[in-house]
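Chemist: Quick one: sequence and predicted model below, then my questions.
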Amino acid sequence: MSVIRTAVIGFGTAGRVFHAPLIAADPRYSLDAIVTGSPERARLARQEYPGTGILAGTDALFAGSRPYDLVVIGSPNASHAPLAHAAIEAGSHVVIDKPIAVTAAGAREVVAAAKAAGRVLTVFQNRRWDGDFLTLRDVVERGELGEVRQFDSAFEWWSPRVGDGWKDVTGPSAGGGILYDLGPHLIDQALQLFGEVSEVHAELDRRRPGAVSDDESFLTLRHVSGVRTRLWMSAVAPAPRPRFRVTGSRAVFRSDGLDPQEAQSLAGLRPGDTGFGLHADGRDAVVAGPDGTDTVPLRAGDYREFYRRLATALHDGGPPPVDPADSIRALDLIEQAVRG
């Protein structure tokens, strides 16, 4: 394999804002096909990627005699597992936008199928490469906070009316709602920092008129290490909490605002452009304790690292950028939260 021939399924937020720009920015990949059933999204895809084939459905994607090296699945959650099985059967390696499936059992079946076929399967847990998360991880690993006791993480915005997108109009059984949308990211970050979980408590609410799935959710996780994680997810927050507030025995880390890469991509910036991944206002994080407050420069976020690591795995046989077992652990916790 030289250049990695790649097809992206879906050209909504996942495909248009994340996957297609990241793939196009890496010379080790070629963006050969985009699948979208929306005429408007197809028009946007042709405009942005004139050399890429635009397909109306996945039948044409899997019908060719030569499989794509890589298929990236950025379609609605309920379609992830079926499309992953189809891609594996066609002979392709697979990236699945989180979650792998809407159940942990379904996710395990996909992983088993990839292993049996000798295909690489990984999950787009891009929030591991948020700049604020990278900064926090550095601070924790340097021991600046002392013994970490509490990890507060929030992802909130203001959208007080139910929209017509699939995340709003489908229930949890089809992977709809804010827990299935943001929970895989926030839980994954907590597991990366503090390890396995022994207890889960959840509060899942429908705040907006006509909501069919949760639009404001709260989870607490008790880690085996003793750290207590508290996760907030909300589409109805008039003003957001700090993105991170982490309390240790010596100091507290705080950062505000969401990583800018998604907003920058929506605004037309692309990976590699000057300032991509950095907050335009130059904001810092802070570490505060009894002896005062220090600023901590926020690292640049870099979602390109996911595809860099994937290219290395595909070319050299190394580990994938995200072990799908990590994402299955997060799904197990989400299912516990939904069961109550």
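Modeler: All right, it came through fine. Fair warning: this is a prediction, and the values are worked out from it, not measured in the lab.
Chemist: drop to CA atoms for contacts and neighbour counts, all remaining ones
Modeler: Noted.
Chemist: Quick check, residue 198 in contact with residue 223.
Modeler: Yes. If you go by CA atoms under 8 Å, residue 198 and residue 223 touch, sitting 5.6 Å apart.
Chemist: how about the helices in the stretch 1-150 of the chain?
Modeler: Ranges of helices within the stretch 1-150 of the chain are 20-24, 39-48, 58-63, 80-90, 104-117, 131-141, based on DSSP state H, counting those that start in this stretch.
Chemist: Check which helices and strands the shortest one sits against.
Modeler: This means helix 20-24. strand 29-35, helix 304-316 (3 or more CA pairs under 8 Å, 6 or more residues apart in numbering; DSSP states H and E).
Chemist: try the second one
Modeler: Helices and strands touching helix 39-48, by 3+ CA pairs under 8 Å, 6+ apart, are strand 53-55.
Chemist: Neighbour count: residue 198 and residue 223, which is higher?
Modeler: Shown here are residue 198 and residue 223; by other CA atoms under 10 Å, residue 223 has more neighbours (18 against 12).
Chemist: another structure for you, compare them:
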Amino acid sequence: MIKSLNGYFVIFINIFVQNKFMQLVKVGLCAFGMSGKVFHAPFLKEHPGFFISAIVERTKQESKEQYSDATIYRSVGEMLEQADIDLVVVNTPVQTHFEYTKMALEAGKNVVVEKPFTVNVTEAEELVRLAEEKGLFVSVYQNRRFDRDYLQVQKIISEGQLGNIKEAEIRFDRFRTTASGKAHKENPEAVGSGSLHDLGSHLVDQAVQYFGFPEKLFADVFSMKGNEFANDYFEIILFYQNDLRVRLKSSVFTKEAHYAYAVHGDKGSFLQERSDDQENELVAGAIPTYGEDWTQPLKEADGILNYINENSETKRMFTSSEPGNYMNYYQQIYEFIVFGYALPSPAEEVIKNMKIIDAAWESSQKGQIITL
């Protein structure tokens, strides 16, 4: 039985009925580190609508073993000048996102840029203006929108069983008490380093997707490991006009996991574990399959739903989320390029996230509530 993702099967049946050959989108990767190896290259290789034409590796040739058809370039500038590509993936450290995305747009290329979009909202707004002037698109790779746990919470909220949402908490915790050696993430002098930009870009994005843009916020951001490290802890309280409060929190001193999502309404509550394992499976060597679910099935329930039904009866049940799939992101990119469908996480939308991140930093520095 053929399973479809986002209408894959129907879409491509329509292509063949119309006697059209699948358009091939040629892609250049700006780096071949962990992000390129795990989150981008495997999906682009397995998707029949993309071809990895170019990869930037400054000194090595690690990509040759798996991506032998791609030409290796030694700099982003060299790739943009010489490679025959339609789409550029900016998957380099956040401190370079503005520079490389701007270079790609000025070279006439569409761009997928890793999260966080940029180090501040000023840079983000300039890139959006440039893309509009050039008639090109910039999409921010918010891959956690395709996690099974995020999608399950979205489903529960949309079904309305919790009633009017009054409070929610979204967490992304880790237990990493020593240095990772990644200066672009841990050096406190590097603008855009630290958990607020790294993990915060996911939590902020999810809060905005679930509940919209808040009215104001208060934040506490600092480094639990000490001042020689960039921030590794944050707590952000988002205030909404309808008296909703949303708390976003992350810590690297969390040995025992909390529920990643807790949503409370006037008819019930929902608790959801962070259960998506795509990243770990990809790191372990899993190959994503196009057109069907490829992740390992859950071994047990990953959520608890407790609510009052229409008969005023309390129902408490364990829930299991459906598989997530990062392939859906690139499928949506392809559908936008070829069919003009909706662009996933367009840059002009993600500017809202950057405004919240900037305001969270300001709030923590001043110890004040910031109006958005």
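Modeler: Perfect, thanks for sending it. The model shown is predicted, which means the values in this text are computed figures rather than measured ones.
Chemist: that older thread, show me which of the helices and strands packed on helix 20-24 of the first structure has the highest average neighbour count.
Modeler: strand 29-35 (a mean of 23; mean count of other CA atoms under 10 Å).
Chemist: rewinding a little: a markdown table for the helices of the stretch 1-150 of the first structure, including distance to residue 234 of the first structure and mean neighbour count?
Modeler: Formatted as a markdown table, the helices of the stretch 1-150 of the first structure follow (distance: least, CA to CA, whole Å; neighbours: other CA atoms under 10 Å):
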| stretch | distance to residue 234 of the first structure | mean neighbour count |
| --- | --- | --- |
| helix 20-24 | 27 | 21 |
| helix 39-48 | 27 | 14 |
| helix 58-63 | 33 | 14 |
| helix 80-90 | 24 | 20 |
| helix 104-117 | 24 | 17 |
| helix 131-141 | 19 | 19 |
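Chemist: Format those as CSV; extra columns: distance to residue 241 of the first structure.
Modeler: Below are the helices of the stretch 1-150 of the first structure laid out as CSV (distance: least, CA to CA, whole Å):
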stretch, distance to residue 241 of the first structure
helix 20-24, 29
helix 39-48, 34
helix 58-63, 41
helix 80-90, 31
helix 104-117, 30
helix 131-141, 15
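Chemist: Out of the ones you listed, flag the one nearest residue 205 of the first structure.
Modeler: Among the helices of the stretch 1-150 of the first structure, helix 104-117 comes nearest to residue 205 of the first structure, with 22.4 Å by CA to CA.
Chemist: just checking, what packs against that closest one?
Modeler: helix 80-90, helix 324-339.
Chemist: Tell me where the stretch 151-300 of the first structure has strands.
Modeler: 197-205, 216-223, 228-234, 244-248, 252-255, 284-289, 292-297 (DSSP state E, counting those that start in this stretch).
Chemist: Nearest to residue 308 of the first structure among the helices of the stretch 1-150 of the first structure would be which one?
Modeler: Of all the helices of the stretch 1-150 of the first structure, helix 20-24 comes closest under CA to CA, at 9.6 Å.
Chemist: Count the neighbours of residue 289 of the second structure for me.
Modeler: Neighbourhood size, residue 289 of the second structure [other CA under 10 Å]: 15.
Chemist: Check the gap between the spatially most central residue of the first structure and residue 286 of the first structure for me.
Modeler: Centroid-nearest residue in the first structure, with CA atoms, centre = their mean: residue 125, separated by 3.9 Å. Separation of residue 125 of the first structure from residue 286 of the first structure (CA to CA, to the nearest Å): 25 Å.
Chemist: rewinding a little: just tell me which of the helices of the stretch 1-150 of the first structure ends up closest to residue 329 of the first structure.
Modeler: Across the helices of the stretch 1-150 of the first structure, closest to residue 329 of the first structure is helix 104-117 (CA to CA), at 7.9 Å.
Chemist: which part of the second structure lines up with that closest one?
Modeler: Using TM-score structural alignment, helix 104-117 of the first structure corresponds to residues 121-134 of the second structure.
Chemist: distance from the matching stretch to the first structure after superposition?
Modeler: Its aligned residues in the first structure lie a mean 0.6 Å from stretch 121-134 of the second structure after superposition (mean CA distance after the TM-score superposition for the first structure).
Chemist: matching residues in the second structure for stretch 145-164 of the first structure?
Modeler: Alignment of stretch 145-164 of the first structure against the second structure: residues 162-181, by TM-score structural alignment.
Chemist: Buried residues in the matching stretch, which are they?
Modeler: 162, 163, 165, 166, 167, 168, 169, 170, 171, 172, 173 (16 or more other CA atoms under 10 Å).
Chemist: surely the fourth one meets residue 241?
Modeler: To tie it back to what came earlier, the one meant is residue 166 of the second structure. No. Residue 166 of the second structure sits out of contact with residue 241 when judged by CA under 8 Å, with a separation of 11.3 Å.
Chemist: Which residue ranges of the stretch 151-300 of the first structure form helices?
Modeler: Assigned by DSSP H, counting those that start in this stretch, the helices in the stretch 151-300 of the first structure fall at 166-169, 178-194, 261-266.
Chemist: can you pull the buried residues of the first one?
Modeler: Residues of helix 166-169 of the first structure classed as buried: 167, 168, 169 (neighbour count, 16+ other CA under 10 Å).
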